[in-house]
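Trainee: Predicted coordinates and the sequence they were generated for:
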Amino acid sequence: LQNILYNPQRKTLSPERIVETVARYYGVPLDQIKGKARDKQVVLPRQIAMYLMREETEAPLLRIGEALGGRDHSTVLHGCEKIEREMAENDDFRRDVGALREMLYTDS
């Protein structure tokens, strides 16, 4: 855990890499993550991507929204807050997001 939290040789993540990794993890096509789909199978991974981009990059909300098909900054903020609430209430979900975060730094 400490290596993930502080590691000077840690990979630099781009918003695009995060979106691609989340899409692959959940088996959702990239065009759906970036598209207009609003069904739960697409929305949840999209919101997780928003959350991870906000936490793991220095990208502003506007840039995160652009990486996800041109979404508004308020949509990104809402998505991040929803994931934070779910992580606070659901241990399994928090572990899934943690595993996904680790994948971002270990996958080549």
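Mentor: Arrived safely.
Trainee: contacts, neighbours, all on C-alpha from now
Mentor: Will do.
Trainee: so Val22 sits right up against Tyr51, yeah?
Mentor: No. With contacts counted by C-alpha atoms under 8 Å, Val22 stays clear of Tyr51, the gap being 10.9 Å.
Trainee: Quick one: neighbours of Pro45, just the number.
Mentor: As a burial measure, Pro45 scores 21 neighbours (other C-alpha atoms under 10 Å).
Trainee: thinking again about what came up before, quick one: which of Val22 and Tyr51 has more around it?
Mentor: Val22 (27 against 24).
Trainee: which residues of the protein fall in strands?
Mentor: Along the chain, counting by DSSP state E, no stretch forms strands.
Trainee: Identify the residue nearest the geometric centre of it.
Mentor: Ala49 (1.9 Å; C-alpha atoms, centre = their mean).
Trainee: and the closest residue to it other than its chain neighbours, what is it in contact with?
Mentor: Sequence neighbours aside, Val19 is the residue nearest to Ala49 in space, at 5.6 Å (criterion: C-alpha to C-alpha, 6 or more residues apart in numbering). Applying C-alpha atoms under 8 Å, 6 or more residues apart in numbering to Val19 gives the contacts Leu30, Ile33, Arg46, Ala49, Ala67, Leu68.
Trainee: Presented hereafter is structure B, for comparison with structure A:
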Amino acid sequence: MKRSLTPREVITTVASYFDISIEDVLGKSREKKLAFPRQIIMFLLREELKLSYPNIGDELGGRDHTTAMHAHTKIATNIDNDLKLKQDLEMIKQRLYANSV
């Protein structure tokens, strides 16, 4: 049985996976090396924690809910065609649930 995750656990695990700081993830930079992990966080917060888009935006430094919607759609659309993305998501989920026992 999966234990309930917190948004902070998702943010911390993804930041660690991509070797970036939590401050960078929550910051305003739109660099690809930060934006992509942020999109993965938004996707996981929606898929795994079932957070609303406004709540996802709030968890990530007060971003607009439409940013969270766009991120979720982008990852969901690309997951079937991007093997690296699919592998990254699986590895991150393994870490999340391994840490949450």
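Mentor: Received the coordinates, thanks. If you're wondering where the values come from, they're calculated on a predicted model, not measured in any experiment.
Trainee: what about the aligned residue in the second structure for Lys82 of the first structure, how many residues close to it?
Mentor: In the second structure, Lys82 of the first structure lines up with Lys74, judged by TM-score structural alignment. By other C-alpha under 10 Å, 14 other residues sit near Lys74 of the second structure.
Trainee: how much space is there between Lys74 of the second structure and Thr67 of the second structure?
Mentor: 11 Å (C-alpha to C-alpha, to the nearest Å).
Trainee: where do the helices sit along the first structure?
Mentor: 2-5, 15-26, 30-34, 40-56, 61-67, 73-89, 91-106 (DSSP state H).
Trainee: need the contact list for Asp80 of the second structure.
Mentor: Lys86.
Trainee: sorry, that was for Glu23 of the second structure
Mentor: Here Glu23 of the second structure is in contact with no residue (C-alpha under 8 Å, 6+ apart).
Trainee: Check Arg54 of the first structure too.
Mentor: Pro60, Leu61, Ile64, Cys80.
Trainee: Just name the closest of these to Ser108 of the first structure, please.
Mentor: Ile64 (22.0 Å; C-alpha to C-alpha).
Trainee: The second structure: which residue goes with the closest one?
Mentor: Under the alignment (TM-score structural alignment), Ile64 of the first structure maps onto Ile56 of the second structure.
Trainee: Tell me if I'm right that that match and Ala68 touch.
Mentor: Yes. Ile56 of the second structure is within contact range of Ala68, at 6.4 Å (criterion: C-alpha under 8 Å).
Trainee: how far away is Glu16 of the first structure from Ala59 of the first structure?
Mentor: The value you get for Glu16 of the first structure to Ala59 of the first structure, if C-alpha to C-alpha is used, is 11 Å.
Trainee: intersection of neighbour lists for those two?
Mentor: Joint contacts of Glu16 of the first structure and Ala59 (C-alpha under 8 Å, 6+ apart) do not exist.
Trainee: and the equivalent of Tyr26 of the first structure over in the second structure, what does it touch?
Mentor: In the second structure, Tyr26 of the first structure lines up with Phe18, judged by TM-score structural alignment. With contact set as C-alpha under 8 Å, 6+ apart, Phe18 of the second structure has these partners: Pro37.
Trainee: repeat that with 6 Å
Mentor: Residues near Phe18 of the second structure by C-alpha atoms under 6 Å, 6 or more residues apart in numbering: none.
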